[in-house]
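# give the three-dimensional model of this entry:
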Amino acid sequence: MSTTMTDPDPVSFADARELLVDLVSIPSPSGQERDAAERLAAFFEAHDREVRIDEVGNVRAPADDSVLLTSHIDTVPGEIPVEVESADEADEEDDIADEGTGVLWGRGSVDATGPLAAMAAAAVRTGVSFVGVVGEETNSRGARHLVADREEPDAVVNGEPSGATGITLGYRGFLSGTYVATSESGHTSRPEPNAIQHATSWWTSVEEAFEQDEYQPVFERVTTKPVAIDGGITDDGLSVEATLDVQLRVPPTLDVETVRETAEAPLEIGTVTWADPIPPVMESPRTEVARAFRAAIREEDGEPRLLRKTGTSDMNLFAGAWDCPMATYGPGNSELDHAPDERLSLAEFDRSVAVLTRVATTLTGGDD
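Okay, the predicted model is just below:
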């Protein structure tokens, strides 16, 4: 596979932090990533890197494809005042602050602007390829476009919070659908079920079909969740309509198609329209990517942790399209994803930049 060789550039931890704070300070909820994308592109331009914003809004800085570093630009909605809190100001019980360097508060500091900025710094430091993708929090349109529009790299590191010592190798898959039913209107004293009852009956059957032992790890279960419901008598008074939006998470032991068929089996009345599925992924801990992370974390005085996450990320799409080793990594406590108190230790951010630099150097065959 062809690669574009790019000379590394000595990005300091101060440079990386400046990028981080700037990006967190720019609101970038899904669909509104343009300003943040332009700031990210300007960072690469300032370090003499080829960069462009593609037709869907991804920031693409092609270089050495021995490894592709990629994370998402978008965040969930929610305004959190951006503040760099010193270690002295931080609550003594706040275990996010460490080593006297303070904490950055703001939406996206953890999910996933922290990983995004760390990867951008490491990509410039080592001369490897980088992409900041859009839409991960909604439909992953950036990642879907990327896998259809470029060649497979030799390896992928996806950016999501794992903590500076965590290496995420597994995610569950994702299946979402919308159930719709219509019934004739009638007096509520009639015994025949209406569309709302049909919707709730179907979903109860789905939940029962996937009911599992409570002692089984969540990662290994199919979990079912209704996320929105709407129903009632139509404006003309002649019908009752019901719409139910649902989501199912799929463990790597099952495929999405099998789960879809099981969910449809009890369907007798109404229809379900399914969105494009996202397959589950479980990477081996013995790949060169996982080995490089374990070595790099130890070299930065950490103890590596191998993680499996119950959610879903763009790594699922990359693994479904590309047959190359990969892992997910990034600074931040994932328990603060989407939270009103989202914040990131700046010392942890620095360590993640150092780890990513070591990993990219190893995967390109360079000396660290």
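# could you use CA atoms for every contact and neighbour count after this?
Noted.
# contacting residues for the residue nearest to the spatial centre of the chain?
Closest residue to the average C-alpha location of the chain: residue 313 at 3.6 Å, with C-alpha atoms, centre = their mean. Listed by C-alpha atoms under 8 Å, 6 or more residues apart in numbering, the contact set of residue 313 reads 136, 171.
# distance check, it against residue 327.
Note on residue 313: its distance to residue 327, by C-alpha to C-alpha, to the nearest Å, is 11 Å.
# you'd agree residue 308 is in a helix?
No - using DSSP: H, G, I helix; E, B strand; the rest coil, the secondary structure at residue 308 is strand, not a helix.
# and the host helix or strand of residue 42, what does it pack against?
Secondary structure assignment for residue 42, by DSSP states H and E: helix 34-46. If contacts are counted by 3 or more C-alpha pairs under 8 Å, 6 or more residues apart in numbering; DSSP states H and E, helix 34-46 sits against helix 13-25, strand 52-53, strand 59-61.
# would you list the ones you listed in CSV and tack on mean neighbour count?
Below are the helices and strands packed on helix 34-46 laid out as CSV (neighbours: other C-alpha atoms under 10 Å):
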stretch, mean neighbour count
helix 13-25, 19
strand 52-53, 18
strand 59-61, 25
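# closest one to residue 84 among those?
Checking the helices and strands packed on helix 34-46 against residue 84 by C-alpha to C-alpha gives helix 13-25 as the closest, at 8.3 Å.
# that closest one packs against which elements?
Packing contacts for helix 13-25, counted by 3+ C-alpha pairs under 8 Å, 6+ apart, involve helix 34-46, helix 113-126, helix 346-363.
# next, format the ones you listed as CSV and append distance to residue 83 and mean neighbour count.
Shown next, in CSV, are the helices and strands packed on helix 13-25 (distance: least, C-alpha to C-alpha, whole Å; neighbours: other C-alpha atoms under 10 Å):
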stretch, distance to residue 83, mean neighbour count
helix 34-46, 18, 18
helix 113-126, 14, 30
helix 346-363, 12, 25
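# ok, residue 168 to residue 292 distance?
As defined by C-alpha to C-alpha, residue 168 lies at a distance of 13 Å from residue 292.
# pick out whichever of those two has more residues nearby.
Applying other C-alpha atoms under 10 Å to residue 168 and residue 292 shows that residue 168 carries more neighbours, namely 27 against 19.
# where exactly do the helices run in the stretch 151-300 of the chain?
195-209, 256-264, 288-299 (DSSP state H, counting those that start in this stretch).
# can you tell me which of the ones you listed is most buried?
Per-stretch averages of neighbours, counted by mean count of other C-alpha atoms under 10 Å, single out helix 288-299 among those, with a mean of 20.
# and this one, so I can compare the two:
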Amino acid sequence: MDVRERVVKLLCDYISIPSVSGEEEELSERYASDLERAGLEVEIDRLGNVIGRRGEPEVCLTSHLDTVPPDEMEKPFEPRIVDGKLYGRGACDAKANLAVYATLAEIWDGPLEIIAVVREETDSAGIRHVLRRGEIQANHVINGEPTELRPVIGHKSRVEVRLCIEGEPKHAGSHNPENPILKFCKILHDLHEMLEDLEDALGVPTANPTSVHSRGVATNVTPQCLEAVLDVRLNTQLSPEDLERFFHEVEGVSAEIRAGAPPFVLSGDEPVVRALREALSARGLPDEPITWPASTDAGYIRNLGGKDVVVFGPGSIDYAHSPSEHVPIEELVDAVRVLYDVVEYLSS
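Here you go, the predicted structure:
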């Protein structure tokens, strides 16, 4: 079986095994079996993370076993190929990487580390557990996500802010500065003004309302309370603690801050970045490093693990989590060949 047939076969198998966050056990066992068959020593830890290792590796390939729920996706666990694209839940986010890594492990017989974690889509408990145990032994890390085979050397952090803004119900025909909707508008204005002055290599932080609900007794009465959720993307110039201080200073507002993976950014001159760029360039693929709007486990790998990490993998973030999630088969094959070159170079 050649590389194309093998990586497609594995990805179809993995898509066929549902692994929504918190329900990864069956896929963990299957993936561990595939890595063992490829000659790695494998452990499944108590959370369900799969840790495979051969020799004294210089490169660690990481990705995640879990997916978001299928929601409205038609036949999410029945992989199908249409016009050179493989469809199914997890096709690009991120089971494509699992298939690429397992295929690579079969054709590369040198030192290698592969870690597939659980719960990336919820609380990143998997990678945090791996890092607390010091399981990443390699010096160079590639974290698999759908980047369209572009090397991602930095991304922002996602923070969810849940606001409750108290107001005073009054006749809507009167002037009411305590209207919580008006308060919310001013909070957004002031927050955006603050964010505009905090640009770094990742750009400016952003804050977007994703849910707004006001509680009023009638449409001609100003509401007593407004509840809102903000999706805030932090760069290296703004911390969750800074956000807490901002909202703490606003009277009549309570804010619950839920922070995710921290932001990270590399210089672009790290050995793993150079090796990946050279491998991409040699195959005529775009090699210019980029930063990314999404948050990944790479933020933890860099900040908690202290490792040089690049986010890289087949498929597009535009189709992740969507009813039309897919990955181009050609990108699967290119990913195997590019990573083979990277692992070979950094292991020499």
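# TM between them?
TM-score of the superposed chains, computed with TM-score structural alignment, normalised by the length of the second structure, equals 0.84; 334 aligned residues with a C-alpha RMSD of 3.0 Å.
# returning to what we had before: and of the helices and strands packed on helix 34-46 of the first structure, who's closest to residue 331 of the first structure?
That would be helix 13-25 among these, by C-alpha to C-alpha, at 11.6 Å.
# how about residues contacting that closest one?
36, 39-40, 43, 82, 104, 106-109, 113-114, 117-118, 121, 346, 350, 353.
# can I get the helices and strands packed on helix 34-46 of the first structure in a markdown table with distance to residue 260 of the first structure?
Output for these, formatted as a markdown table (distance: least, C-alpha to C-alpha, whole Å):
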| stretch | distance to residue 260 of the first structure |
| --- | --- |
| helix 13-25 | 38 |
| strand 52-53 | 36 |
| strand 59-61 | 34 |
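# wait, which of those is closest to residue 207 of the first structure?
helix 13-25 (38.8 Å).
# quick one: residues contacting the aligned partner of residue 227 of the first structure in the second structure.
Alignment note: residue 227 of the first structure maps to residue 210 in the second structure; criterion TM-score structural alignment. With contact taken as C-alpha under 8 Å, 6+ apart, residue 210 of the second structure is in contact with 228-231.
# which of those residues lies closest to residue 121 of the second structure?
Distances from residue 121 of the second structure to the contacts of residue 210 of the second structure, taken by C-alpha to C-alpha, are shortest for residue 231, at 15.5 Å.
# burial count for that closest one?
17.
# ok, residue 273 of the first structure next?
Count around residue 273 of the first structure with other C-alpha under 10 Å applied: 11.
# kindly report the same for residue 169 of the second structure.
20.
# now do it against residue 163 of the second structure, distance only.
As for residue 169 of the second structure, its distance to residue 163 of the second structure is 18 Å (criterion: C-alpha to C-alpha).
# before we move on, the earlier item: want to throw the contacts of residue 210 of the second structure into CSV with distance to residue 65 of the second structure?
CSV is the format used below for these (distance: C-alpha to C-alpha, whole Å):
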residue, distance to residue 65 of the second structure
228, 32
229, 28
230, 28
231, 25
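# which of these are buried?
Buried by 16 or more other C-alpha atoms under 10 Å: 228-231, out of the contacts of residue 210 of the second structure.
# related to what we said a few turns ago, any chance of the helices and strands packed on helix 13-25 of the first structure in TSV, with distance to residue 197 of the first structure too?
Below are these laid out as TSV (distance: least, C-alpha to C-alpha, whole Å):
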stretch	distance to residue 197 of the first structure
helix 34-46	44
helix 113-126	43
helix 346-363	50
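# out of those helices, nearest to residue 231 of the first structure?
It's helix 34-46; of those, that one is closest to residue 231 of the first structure (C-alpha to C-alpha) at 36.6 Å.
# for stretch 48-58 of the second structure, which positions count as buried?
Within stretch 48-58 of the second structure, the residues scored as buried using 16+ other C-alpha under 10 Å are 48-54, 57-58.
# outside of that stretch, which residues touch it?
Residues outside stretch 48-58 of the second structure that contact it (C-alpha under 8 Å, 6+ apart): 24-25, 28, 31-32, 35-36, 39-45, 110-118, 126, 130, 135, 137-140, 343, 346-347.
# kindly report the same for stretch 325-337 of the first structure.
For stretch 325-337 of the first structure, contacts defined as C-alpha under 8 Å, 6+ apart pick out 109-111, 114-115, 118, 154-164, 166-169, 283, 287-290, 315, 319, 342-345, 348-349, 352.
# recalculate using a threshold of 7 Å.
110-111, 114-115, 155-164, 166-169, 287, 289-290, 342, 344, 348-349, 352 (C-alpha atoms under 7 Å, 6 or more residues apart in numbering).
# leaving out the residues flanking it, which one is nearest to residue 319 of the first structure?
Closest residue in space to residue 319 of the first structure, ignoring its immediate chain neighbours: residue 281 at 6.7 Å, by C-alpha to C-alpha, 6 or more residues apart in numbering.
# tell me how far stretch 247-258 of the first structure lies from the chain's centre.
Computed by C-alpha atoms, centre = their mean, to the nearest Å, the chain-centroid distance of stretch 247-258 of the first structure equals 18 Å.
# from one end of that stretch to the other, what's the distance?
Distance between the two ends of stretch 247-258 of the first structure: 15 Å, counting by C-alpha to C-alpha.
# closest to residue 240 of the second structure out of the buried residues of stretch 48-58 of the second structure?
residue 49 (27.9 Å).
# just tell me what the closest one corresponds to in the first structure.
In the first structure, residue 49 of the second structure lines up with residue 58, judged by TM-score structural alignment.
# what of residue 296 of the second structure?
So, by TM-score structural alignment, residue 296 of the second structure is matched to residue 313.
# over to residue 231 of the second structure?
Aligned partner of residue 231 of the second structure by TM-score structural alignment: residue 247.
# also residue 254 of the second structure?
In the first structure, the residue paired with residue 254 of the second structure is residue 271, using TM-score structural alignment.
# likewise residue 316 of the second structure?
Looks like residue 316 of the second structure aligns to residue 333 there (TM-score structural alignment).
# swap in residue 268 of the second structure?
Match for residue 268 of the second structure (TM-score structural alignment): residue 285.
# for the nearest residue in space to residue 259 of the first structure that is not next to it in sequence, give me its contacts.
Nearest non-adjacent residue to residue 259 of the first structure, counting by C-alpha to C-alpha, 6+ apart: residue 250, 7.3 Å away. Residues counted as contacts of residue 250 of the first structure (C-alpha under 7 Å, 6+ apart) are 172-174, 222, 256, 280.
# 6 Å - rerun?
172-174, 222 (C-alpha atoms under 6 Å, 6 or more residues apart in numbering).
# ok, now residue 168 of the second structure?
Per C-alpha under 6 Å, 6+ apart, neighbours of residue 168 of the second structure: 178, 224.
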